[in-house]
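J.: return atomic coordinates for the entry below.
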Amino acid sequence: MTINILWLLVITIIGLVVFFKNRFMVIVLVGLICFSFGILRYESSLVVANKQTVWFYNETALTTRAVIVAQPDVRIDHVKLTVESVGKMTGKILLKTNLYPEYQYGDLLEINCRLKTPEAFDGFAYDRFLAKDGIYSVCYYPEITLLAHGFGDFLLEKIFLFKRQLQQSISANLPEPHASFLAALLLGTRQGLPEELLDRFSLTGTIHIISISGLHITILSTLAIRFLLAIYISRRKAFSVVTIVLIGYLILIGFPSAALRAGVMGWLALLALHSGRVNQSANTIIFAATVMLLINPKILRDDVGFQLSCAAMLGLIYFSAVIERRLKKIPKQFGVRESVAMTLSAQMTTAPLVMAHFGNFSFVAPVVNILITPVLPAVMIGGFAGLGVSGVVPTLTTYAYWPVLFLLQYVIGVVNFFGELFFAGFRL
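T.: This next block holds a predicted model:
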């Protein structure tokens, strides 16, 4: 296939020389050149198994040493560990194991298991989903021996330790599912959230509030800017403060690749909304997406979050202002009207993708977002205030979380109420 693409590239360049005065042909031929380079870049990202890669031994029993290279993904009844083999073999393995004993980022393990090749299920291309992160082997409930600690990046180890402490503070002082919801909102972790509640978030079109997405970051950043403007901080200073806070937030959650992409997209959309230069801003977002694809071309097809972020950001830029002008009955104070307009504009452009990937369409999404989006900044402020008090005056921690508990109950109550309605939405 590479040879065919190279021939297409040569012919296209020749055509560009011949038709350089025909603007339409130039646009078409330049598009073909970009398409050809895209195919070549994608092919270059494909890997081939050999005896030095762990996935060469898929479907066989294997004993190897590996280091945990990502924060453990803790679920209700199991935990997923992303490990990277060390020694003669290289490559990542996704382990599914029991909740206990606990393992942490940077632990050196000896693993004895039967490697398997990831497979698609229920229409979900699980193999491609993992491949975009360089994972081609999975192992279920292996024999694990902990050999040592401290084999990860020192800074990331400290960040993940701090994040665990914050999560423990939330879990110790709030009931479920409120604690898991606040942890998802603040720290980007979904562990402990019941599947039934997740389904209702999805059915009501509010799943974005518990996902680290470009839309999530843009809405919260805009509301933060509106709040700073309301207390008479200049627009430039407010934008700078929010940018610094955004960087700090990405550091707090450990710079996962998906969140980093979402942060870049969200910041660019925020810049676009506050600069007012629609066309230039759209080009900037397209350029940023292109750079991300050059780094990892697999995310175009296999990272739904990337697709949704791009669609949401373009929706914000092109439709947010138009929708906001039609929402005159919604109060403008503290950016409430603007945040609702952003949510609705993003849902317009992401709805086709959501239906295509998940088979969901929500009829109640506009109403539910209008009801809960304005209170999200208060929830986050209350959550961080509770965390702050727990670190300074631990004896007052329980009382410090009371205000945010009522706000969390309101949001969850709204989602549950509308999610239970028979006309809330449908699944294809």
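
J.: drop to CA atoms for contacts and neighbour counts, all remaining ones
T.: OK.

J.: surely Cys139 meets Lys92?
T.: No - using C-alpha atoms under 8 Å, Cys139 is not in contact with Lys92; the gap is 10.9 Å.

J.: the more surrounded of those two?
T.: Lys92 (26 against 22; other C-alpha atoms under 10 Å).

J.: mind checking the SS state of the residue nearest to Trp267 when sequence neighbours are not counted?
T.: Once flanking residues are discounted, Trp267 sits nearest to Thr218: 6.7 Å by C-alpha to C-alpha, 6 or more residues apart in numbering. Assigned with DSSP: H, G, I helix; E, B strand; the rest coil, Thr218 falls in the helix class.

J.: again, but for Asn112
T.: strand.

J.: which residues are in contact with the closest residue to it other than its chain neighbours?
T.: What sits nearest to Asn112 in space, not counting adjacent residues and going by C-alpha to C-alpha, 6+ apart, is Thr63, at 4.4 Å. Applying C-alpha atoms under 8 Å, 6 or more residues apart in numbering to Thr63 gives the contacts Glu110, Ile111, Asn112, Cys113.

J.: show me which pair in the residues you listed is furthest apart.
T.: Largest separation among the contacts of Thr63 by C-alpha to C-alpha: Glu110 and Cys113, giving 10.0 Å.

J.: here is a second sequence; please produce its structure as well for comparison:
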Amino acid sequence: MRRPLLLIFIVLLVLGFLITKDSGLDNINKDTEITITGVVKDKKEKDKYTQYIIDGYLVNDYKRKYELKIGKVVSVQGKQKDLEKMEFDDFNYGRYIRSCGYKGMIYSDYFKVVGQNKFYIHLGQLKMYMRDTFRYLYKDTSNFINSFLLGMKYDLTQEENEMFSRTGTSHVIAISGLHTNIICILIAYVIRGINKLYKLFILIVVMVLYSIMVGFSPSIVRAVAFVAIMYLAVFLFKKRDGITTLSLIASLLIINNPYTIYNVSFQLSFLATLSILYFNKMIKKRLKFDIVSMTVAANILTIPIVYYVFGGIPILSILGNIVIIPFIGIIMNLSIFSILFFEFSLNITKVIVYINKTLINMVYYILDKLSQIEIGYIQVENPNMTYVIIYYVLIFSYMIYRELKTMKEQENEIQGYCL
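T.: Below you'll find the model as predicted:
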């Protein structure tokens, strides 16, 4: 077997589906009064309420009588919602909550601070400092920066979300492998003179802290873990196989939480990475430009999910990615530099912010024009799961055929398998 971990992942995927399909959600999750005590690990300020993550629960405060900070240890009293009843139209919100790794949802208007956790206090202060500084420096473009650097997608307007969706560039506003790789390259450059093992240790520690700060969602964990393991392979073994690494991470996530398989961000993140690893090389032989070949490759396995979940197909995704991908690394680095220089030189910060805002406004302008092209987005009223199944059966049959062919070639020592 060329990639045994890929087979293990497929088995776990099937088992995860069987385990969660008929079991329903926990029967204990009824509308009942509950009291919990835990650390405020994250905070999301939404239009009508503030949402906290406490002791593995999503806690919604609609009255907003309290202003809790990340890192505070609080006692919460409220009503725990029945996740089995949280289904709206065709969207099973209760299952989505479980897919993100949460125990449940609580509506509460009573919080009592009983202590604090210094680790999360400092991490929360850093996150809020970055958010507020970006808002001060970038004003109306700060939501874009906060979304892809701090995971605050909820700050984006409906118009912005629709623009990214119609142009096939939504992956840019969600922290993914693209963003973590850019950050890793920046960190590796800054600490380039350090011994390799120390460099690896620093890189992994910084990325783990970053993933905790921005939310530790399945897609973020996959992205950070993938980069960390790939760097580890390079530093220690000089050899790596991306698909095996991806299969290992996905398997561990499913073992930890079988409901992860229903998380759309995880699905898109996993399939996009797998698609790029598998198809990019063969596409690049015909399409010489990296951005074009990677965009086409990523869409091969993700387009059915986009079609079925979001009810549309972004025809202009290649153009949209050609517009934004070359600039996203520059925008991310300039955003980080503007934070770093803000405490030391306001003049340098102003120059960085001016250049960065110009780039962001240019990208927004082009994407907005692309999103308004009628033929650029095919709206689907009633997506059909049958088409999705047929598509994946054909694609994965082809992939299995190529795997078997490669294994046969390996027996004759024709080629290897490192990607």
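
J.: and the contacts of Thr63 of the first structure, which is closest to His357 of the first structure?
T.: For these, the nearest to His357 of the first structure is Cys113 (32.5 Å; C-alpha to C-alpha).

J.: my read: that closest one touches Leu62, true?
T.: Yes - contact criterion C-alpha under 8 Å: Cys113 of the first structure and Leu62 qualify, at 5.6 Å.

J.: looking only at neighbour counts, state which of those two leads.
T.: Neighbours were counted for Cys113 of the first structure and for Leu62 using other C-alpha under 10 Å; Cys113 has more, 20 against 13.

J.: ok, the closest residue to the more buried one other than its chain neighbours - contacts?
T.: Distance criterion C-alpha to C-alpha, 6+ apart; nearest residue to Cys113 of the first structure, sequence neighbours excluded, is Pro142 at 4.7 Å. Applying C-alpha under 8 Å, 6+ apart to Pro142 of the first structure gives the contacts Leu95, Lys96, Thr97, Ile111, Asn112, Cys113, Arg114.

J.: weed out the non-buried ones from these.
T.: With burial judged by 16 or more other C-alpha atoms under 10 Å, the buried subset of these is Leu95, Lys96, Thr97, Ile111, Asn112, Cys113, Arg114.

J.: the fifth one and Ile144 of the first structure: what is the separation?
T.: Asn112 of the first structure sits 7 Å away from Ile144 of the first structure, going by C-alpha to C-alpha, to the nearest Å.

J.: give me the spatial nearest neighbour of Asp127 of the first structure, chain neighbours excluded.
T.: In space, and not counting its chain neighbours, Asp127 of the first structure is closest to Pro118: 4.7 Å by C-alpha to C-alpha, 6+ apart.

J.: what helix or strand is that neighbour on?
T.: For Pro118 of the first structure, there is no host helix or strand (DSSP states H and E).

J.: cross-check the contact I'm expecting between it and Val138.
T.: Yes - counting by C-alpha under 8 Å, Pro118 of the first structure touches Val138, with 6.2 Å between them.

J.: give me the more crowded residue out of these two.
T.: Using other C-alpha under 10 Å as the criterion, Pro118 of the first structure and Val138 rank with Val138 on top: 24 against 20.

J.: what does that one align to in the second structure?
T.: Taking TM-score structural alignment, Val138 of the first structure has Ile106 as its aligned residue in the second structure.

J.: swap in Leu182 of the first structure?
T.: Per TM-score structural alignment, Leu182 of the first structure is aligned with Ile145.

J.: count the residues that sit near its match.
T.: 23.

J.: what does Ser45 of the first structure give?
T.: For Ser45 of the first structure, the tally of surrounding residues (other C-alpha under 10 Å) stands at 15.

J.: for Ile299 of the first structure, see how far away it is.
T.: For Ser45 of the first structure, the distance to Ile299 of the first structure - C-alpha to C-alpha - is 11 Å.

J.: now swap in Leu327 of the first structure and tell me
T.: Relative to Ile299 of the first structure, and taking C-alpha to C-alpha, Leu327 of the first structure is found at 35 Å.

J.: same check, this time on Ile219 of the first structure
T.: Taking C-alpha to C-alpha, one finds Ile219 of the first structure at 24 Å from Ile299 of the first structure.

J.: who has more neighbours out of these two?
T.: Taking other C-alpha under 10 Å, Ile219 of the first structure and Ile299 do not tie; Ile219 has more neighbours (27 against 21).

J.: quick check: that one touching Ser339?
T.: Yes - assessed by C-alpha under 8 Å, Ile219 of the first structure is found in contact with Ser339 at 5.8 Å.

J.: in stretch 160-177 of the first structure, what counts as buried?
T.: Neighbour counts using 16+ other C-alpha under 10 Å place Phe160, Lys163, Leu166, Gln167, Ser169, Ile170, Ser171, Asn173, Leu174, Pro177 of stretch 160-177 of the first structure among the buried residues.
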